[in-house]
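Participant: Coordinates only, no sequence provided:
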């Protein structure tokens, strides 16, 4: 079968679930991964064909997409901030909003002009996308990353190797730590203080589950997504408490946040005496990230 003919069938089969543009993007993502062909290749060589074996593979993928399994999980990888990351059911799929958070940190003038080693801690690292992207893009960074999930950390470690950066990973439940100096380490020395602490912790309230797309709700790890309605800022409060003790002078605290709790986050940080508190919107116009400092 000609690839362009199968493409039409593929998009039509998914049109009841996804819009045409999204279905088409899935097709070309898979085409590049499975056959190393891009859109331009198909345009220039319209007579290219799939073998029967290839059609079987594509049909299997198509059935999974109909069940709304994320295409990133089916391919086993995704791209984030110009880098490639392995993803699986043990980690969240990195979002564009999180890329904006990383870019905010990377582009911060105080950071990029620093000549001293910059000590960074990423709390709730998941796939490692934040920690690894910062290690890759800030040459003088010394990066540490925490997660409660052993399986998530295994994925993050693979991603650090794949992207040729050094990140020190630590398994712990941050809610059970009173001081970052308590963190269990074996083959590396943990700094007494950090210049940057960043976190994209669980922040979706159970009451917001109805807003979550089925492909996320049914496939991505709930441990990394949800918090109780009556304690939605539990991770932020805990991490801010740790930051008070373990950020260096003029150190910075960055958060990705629930879009509906921007004011609550500002109040939390200001009430805990953080300075220069800034709330920033994402590309979709939602309150999505904060920056603050200790002095």
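Facilitator: Sure, I can see it. Please read all numbers here as calculations on a predicted model, not as lab measurements.

Participant: Only C-alpha atoms from now on, for both contacts and neighbour counts.
Facilitator: Noted.

Participant: Residue 59: what's it in contact with?
Facilitator: Applying C-alpha atoms under 8 Å, 6 or more residues apart in numbering, one finds that residue 59 lies in contact with no residue.

Participant: measure it to residue 53 for me?
Facilitator: 10 Å (C-alpha to C-alpha, to the nearest Å).

Participant: same check, this time on residue 236
Facilitator: The gap separating residue 236 from residue 53 is 50 Å, by C-alpha to C-alpha.

Participant: Surely residue 122 forms part of a strand?
Facilitator: Yes - counting by DSSP: H, G, I helix; E, B strand; the rest coil, residue 122 falls inside a strand.

Participant: Now do it: how many residues are near it, please.
Facilitator: 26 (other C-alpha atoms under 10 Å).

Participant: Just to check, it is in contact with residue 144?
Facilitator: Yes - Residue 122 is within contact range of residue 144, at 6.3 Å (criterion: C-alpha atoms under 8 Å).

Participant: ok, second structure coming up, stack it against the first:
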């Protein structure tokens, strides 16, 4: 079948569930993954056709998209901060907003030379690995409560040719951290149950709830615990970075003030939501 004809059928089948632009973006993501072709390549080769075997493979992906399984899980990969990462049901799919957090840390520390960094709740390892890749003199550590997530993160570090020390730890039960650090960063669970109705089905049904949700009555549980640990295990003038719930910016400022952090800065993401915060010990 001609790829351009299949493209039209593919988009038509998905438009009851996704808007046209998203359905079209899925087609080109898969085209690049399966055939190493970009949109322009297909335009330049209008006679390019799928074999029967390739069409069968495409149809399998289409069926899973119709069940609203995230395309990143279907393909088993995603891109984050210019790097490729394996993702699966044990890890969250990295978001563009988190790339902004990584960018902030890099810009603040790119000329500091040797710094020791800890990423808490690393998941796929996207934050820790991106920092290790872009701050080559840094010593990077990463913690997660999920053994399976850490296995994925270790494979991602190997694939991206960086050294990260991964540790299995439940941060909520930690009395202290093994080392002192110059930078602690975390993108912990922060979605309240009351916000579930805002979450798309493909996230709610397939991404790990352990990494997403907190109880409504204690939404800052992880932030409070990590801030306390940071008070003990950040070096003098050390930096604390969080990705946060967009509705809890003022509460986060208050939390860091109570924990005696200085130079507190709340930043918005590309969508105009309060999304990341910084404090200095």
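Facilitator: Happy to help now that I have it. These figures come from a predicted structure and were not determined experimentally.

Participant: care to give me the TM-score?
Facilitator: TM-score of the superposed chains, computed with TM-score structural alignment, normalised by the length of the second structure, equals 0.99; 281 aligned residues with a C-alpha RMSD of 0.6 Å.

Participant: helix or strand for the residue sitting nearest the centre point of the first structure, which one?
Facilitator: Geometric centre of the first structure, nearest residue: residue 94, 3.1 Å, by C-alpha atoms, centre = their mean. For residue 94 of the first structure, there is no host helix or strand (DSSP states H and E).

Participant: Over to residue 25 of the second structure?
Facilitator: If you go by DSSP H and E, residue 25 of the second structure is part of helix 20-35.

Participant: The next helix or strand after that helix vs the first structure, average distance?
Facilitator: Later in the chain than helix 20-35 of the second structure, the nearest helix or strand by DSSP H and E is helix 39-44. In the superposition with the first structure, the average deviation recorded for helix 39-44 of the second structure is 0.9 Å (mean C-alpha distance after the TM-score superposition for the first structure).

Participant: From the chain's centroid, how far away is helix 39-44 of the second structure?
Facilitator: Mean-position distance between helix 39-44 of the second structure and its chain equals 30 Å (C-alpha atoms, centre = their mean, to the nearest Å).

Participant: Please apply the same query to stretch 224-240 of the second structure.
Facilitator: 22 Å.

Participant: ditto for stretch 64-83 of the first structure
Facilitator: With C-alpha atoms, centre = their mean, you get 13 Å for stretch 64-83 of the first structure.

Participant: Find me the equivalent region of it in the second structure.
Facilitator: Aligned by TM-score structural alignment, stretch 64-83 of the first structure falls on residues 64-83 of the second structure.

Participant: all helices of the first structure, in order?
Facilitator: 3-14, 20-35, 39-44, 52-66, 71-75, 96-107, 109-112, 129-137, 150-162, 214-217, 234-246, 262-271 (DSSP state H).

Participant: who's in contact with the third one?
Facilitator: So that's helix 39-44 of the first structure. With C-alpha under 8 Å, 6+ apart as the test, helix 39-44 of the first structure has contacts from 3-4, 28, 48.

Participant: In the second structure, what sits opposite residue 163 of the first structure in the alignment?
Facilitator: In the second structure, residue 163 of the first structure lines up with residue 160, judged by TM-score structural alignment.

Participant: In this structure that match contacts residue 83, no?
Facilitator: Yes - look at residue 160 of the second structure against residue 83 with C-alpha under 8 Å: they come within range, at 7.3 Å.

Participant: so what sits against both of these two?
Facilitator: Common contacts of residue 160 of the second structure and residue 83 (C-alpha under 8 Å, 6+ apart): none found.

Participant: and the gap between residue 93 of the second structure and residue 85 of the second structure?
Facilitator: Distance of residue 93 of the second structure to residue 85 of the second structure, computed by C-alpha to C-alpha: 9 Å.
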